[in-house]
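**Student:** Let's see this in three dimensions:
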Amino acid sequence: MRFLFRPPAAEATGLLSLPWSEPLAEWDPELLLEVPQRGISRHVVRFVASGGQVFALKEINERLARHEYRLLAEFEEEGLPTVSVLGICVDRPDDQEAILVTRYLEYSMSYRWLFSRPRGAHSADQLLDTMVELLVRLHLAGVFWGDCSLSNTLFRLDAGALTAYLVDAETVARHRTLSAGQRAYDVDLARERVGAELLDLQFGELLPEGIDPIAVADSLAPRYEALWNEVTHEEVFSSHEQNWRVAERLQRLNDLGFDVGEVELVTDGDGVRLRVETRVSEPGQHRRELFRLTGLEVQERQARRLLNDIRAFRAHLERTSGGTVPESFAAHRWLTEVYQLVVDAIPPDLAGRLAPAEVFHEVLEHRWFLSEQAQRDVGTAEAAGSYFRNVLPQTPKEVTTPSVIVGLAREG
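**Tutor:** Below is the predicted model:
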């Protein structure tokens, strides 16, 4: 057998003792983990823990495994929203298929699990919009998916919204750019698959009443075209509008969650033409800013929400002190006096149900709700206590973080 792993290779050392020579379907259950929120796969997929991390193992044809390994590695380096690949095992005995190893996407959920949640059910429209955004990002990078579906997508909560990640790259083809026909074909394939998946949810009584699976699936193409046109269209305006129109367009792209690359202005007889290179990587402006100030690594929308709270906290410090407070000083005090107090107060039996930054976001939402009811600012501490008593316990007990999965596996 041969193993091929990407850096850091140390992650793979704990996996080498697994029974790679045996069919994955026959591995001892004692070696495996159950991941409640996993999706449906056409291949044999198993989960294992090593070094405090969780990995997904998929048995697949060697040619497809090598293809998917190479593409996922490229996507990760480019910052595309996909799962992270660790390695492959090939040349297994008795002509067995290869095994592709990817890292478990922390706090991720399948579409079926999202619809089965007893609280905070996400609408089909929200899932579709999130998946369309993922498809636009991939197409901007010249990626033809060929099998875009809800089953091949994982979702993560990000300050109440959702972020989508590509999971399965078997059918992916990479081009320098995609033609309009290629994009339309990919969208049409997605429409067919999404329609079938929503019908399956309806049959299993998981789809909320009043949702027409076919109508929702048919809306995928218009949603896609609207977003594609928004991030790629060329604008024409007069020269005296140049400054504010350029700023407006760039802000609009940032608000949609896309990064901006090269900006080109072309002057001709019709006025000024604005061409913007829309970057395909995950937006990172707010994440980088929050990390610089606090050292916290969170998702983009979460970072934006936390930065807003830091700004409000800084304004409070300046009002009470009567002077200017440096941003770095305010961020440090906010981290220790506000954020960390909430995170440390999460009851042990509720830890791991949501990412800490998502818990903090929901506490802020709950604070606003309670303040509206009481017609006064109830404060973060009071809101956190109420949230931990009345809201967080409603989140399913199924764990969503590798450290908790590993812990439960060891206890069992």
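**Student:** can we go C-alpha only for contacts and neighbour counts from here?
**Tutor:** Noted.
**Student:** just how off-centre is stretch 65-75 within its chain?
**Tutor:** 19 Å (CA atoms, centre = their mean, to the nearest Å).
**Student:** That one: which residues count as buried?
**Tutor:** Buried positions in stretch 65-75, judged by neighbour count with 16 or more other CA atoms under 10 Å: 65-69, 71-73, 75.
**Student:** Please identify which of those is nearest to T153.
**Tutor:** For the buried residues of stretch 65-75, the minimum distance to T153 (CA to CA) is 13.9 Å, reached by L72.
**Student:** Am I right that the closest one is in contact with V85?
**Tutor:** Yes. In this structure L72 lies within contact range of V85 using CA atoms under 8 Å: 6.0 Å.
**Student:** Next, the second sequence, to be compared with the first:
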Amino acid sequence: MELQITATSPEHPADLLDLPWGVPLEEWPDKHLVALPRGISRHVVRFARAGDEVVAVKEVGEWAAVREYELLRDLDRLAVPAVDALAVVTGRRDAQGEPLEPVLITRHLDGSLPYRSMFETTMRPGTINRLLDALAVLLVRLHLSGFAWGDCSLSNTLFRRDAGEYAAYLVDAETGQLRPRLSHGQREYDLEIARVNISGELMDLEAGGSLHPSVDPVEFGTAIAERYCELWHELTRQSVYPLAKRHYIDRRIRRLNDLGFDVAEMQIQATPEGDAVTFLPKVVDAGHHQRQLLRLTGMDAEENQARSLLRDLETWMVSQDDYAPGDPLGARPEVLAHRWVRDVFRPAVRLVPRELRGSADIAQIYHELLEHRWLMSERAGHDVGLEATVEDYIRTVLRPGTEAGAGAAGVASGAGTGGSPEPGA
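**Tutor:** Down below sits the predicted model:
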């Protein structure tokens, strides 16, 4: 059998031909290799340069290589975070004509690290929590796509930090299965494997002195299962929101925020009964909302203010006719954000008399208006709108003259620090 390269793109075979396929992967000369941190793998894995790209090369049986190649391509079509499959190379032989194992080639994920490299310096428990949250998000997304991983672990995951966000990527799909829909039992089985694997990997780090002394491996393994269940419930429960109850969307986003997640993407689909909303979660680092708001609007706000304003901005954006994420013909987020500042944010703030604002900046004023609107809408059972909110805010908070006004002022004071109570679902 002659050397055969099956690739996703016509330019890849030409770049790959220069690699020493007649040499066992363990013996590849340094001139072809790229020094990058590698995770633990049951197979031989090397990073190599192919043209302008860095690729990961894994020796594995032909059936397994082809199967994993196809699974990774399926996950790419489903827009699930996973490494990109580039090629499968079969028919390899050494200088004596003896057969060598086929290889699977994937694109190296820029900026990513295996978990062991991240734990070389002892990580703080809060950072470990965010990484495990990112893994919980990945597992939920896989299951929503009908993919049963079969071997969820830190070792089979790459982590990437980008502009304050944490994301986990599947790097090994060898044991996976793709189905139209997963049963509860299939998800529970995957989750139990994840719990056992992660606890064991953290114990291994603990034995090597690379785990923060306050971290209990068993508790953290259990915690990821709990986070998964909370997130799965919040994302999969079916809800349709009538136009008059748009504040219910805000309620769902607040629940995700309370779970420690932000909204990476929100879609609203009009139905005869109302608007059906779906969310895509993400894990963010401290200061992310400040940076995001500054990038989109030019406003420099405190973190809690920025999160509140971004929540309103994102809810408003998905209601616009030209909102189309991923569509080159749709309006860019920066364009929509500018329109929101011009048509929503500034008009609302201008309705509040300057002499009544005191020392509060405009971001704080708008944040308090949003909190006031939320409470009014919850009490009324429908979205009261910004104009009615501003009128009531001025009357009961900025010019309190009644017992009810004094109570509203207390709520606004709590809202300004992110401490306002959220009514039950």
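**Student:** E59 of the first structure: which of the buried residues of stretch 65-75 of the first structure is nearest?
**Tutor:** Among the buried residues of stretch 65-75 of the first structure, and counting by CA to CA, the member closest to E59 of the first structure is A65, at 8.4 Å.
**Student:** Using the three-state scheme, assign the closest one.
**Tutor:** Of the three states, A65 of the first structure takes helix under DSSP: H, G, I helix; E, B strand; the rest coil.
**Student:** again with V218 of the second structure
**Tutor:** Per three-state DSSP, V218 of the second structure ends up helix.
**Student:** Now check the first structure for the residue matching it.
**Tutor:** Under the alignment (TM-score structural alignment), V218 of the second structure pairs with I214 in the first structure.
**Student:** What ranges does the stretch 101-250 of the first structure have for its helices?
**Tutor:** 111-116, 124-140, 180-203, 213-218, 220-232, 242-255 (DSSP state H, counting those that start in this stretch).
**Student:** can you tell me which of those helices comes nearest to E97 of the first structure?
**Tutor:** When the helices of the stretch 101-250 of the first structure are ranked by proximity to E97 of the first structure (CA to CA), helix 180-203 comes first, at 26.3 Å.
**Student:** and the closest one, what does it pack onto?
**Tutor:** strand 143-144, helix 213-218, helix 220-232 (3 or more CA pairs under 8 Å, 6 or more residues apart in numbering; DSSP states H and E).
**Student:** Let me have the helices of the stretch 101-250 of the first structure in TSV, extended by mean neighbour count.
**Tutor:** Output for those, formatted as TSV (neighbours: other CA atoms under 10 Å):
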stretch	mean neighbour count
helix 111-116	20
helix 124-140	21
helix 180-203	18
helix 213-218	17
helix 220-232	16
helix 242-255	14
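**Student:** Downstream of the helix or strand that Q340 of the first structure is a member of, the next helix or strand is which one?
**Tutor:** Q340 of the first structure belongs to helix 340-344 when assigned by DSSP states H and E. Using DSSP H and E, the helix or strand that follows helix 340-344 of the first structure in sequence is helix 356-374.
**Student:** ok, the most centrally placed residue in the second structure to S413 of the second structure distance?
**Tutor:** For the second structure, the residue nearest the mean C-alpha position is K282 (2.7 Å; CA atoms, centre = their mean). Remark: distance between K282 of the second structure and S413 of the second structure (CA to CA, to the nearest Å) = 29 Å.
**Student:** try Q364 of the second structure
**Tutor:** When Q364 of the second structure is compared with S413 of the second structure (using CA to CA), they lie 11 Å apart.
**Student:** Give me the more crowded residue out of these two.
**Tutor:** Between Q364 of the second structure and S413, Q364 has the larger neighbour count (other CA atoms under 10 Å), namely 23 against 15.
**Student:** Show me what the more buried one aligns to in the first structure.
**Tutor:** Match for Q364 of the second structure (TM-score structural alignment): no aligned residue.
**Student:** which element is Q364 of the second structure on?
**Tutor:** Q364 of the second structure belongs to helix 362-380, assigned by DSSP H and E.
**Student:** What sits closest to the match of V218 of the second structure if chain neighbours are left out?
**Tutor:** The spatial neighbour of I214 of the first structure that comes closest, neighbours along the chain excluded (CA to CA, 6 or more residues apart in numbering), is G195 at 5.5 Å.
**Student:** for the aligned partner of that neighbour in the second structure, what are its contacts?
**Tutor:** Alignment note (TM-score structural alignment): G195 of the first structure maps to S199 of the second structure. Applying CA atoms under 8 Å, 6 or more residues apart in numbering to S199 of the second structure gives the contacts 217-221.
**Student:** Same check for the residues you listed, but in the first structure.
**Tutor:** Of the contacts of S199 of the second structure, the ones still in contact in the first structure (both residues aligned by TM-score structural alignment, their matches' CA atoms under 8 Å) are 217-218, 220-221.
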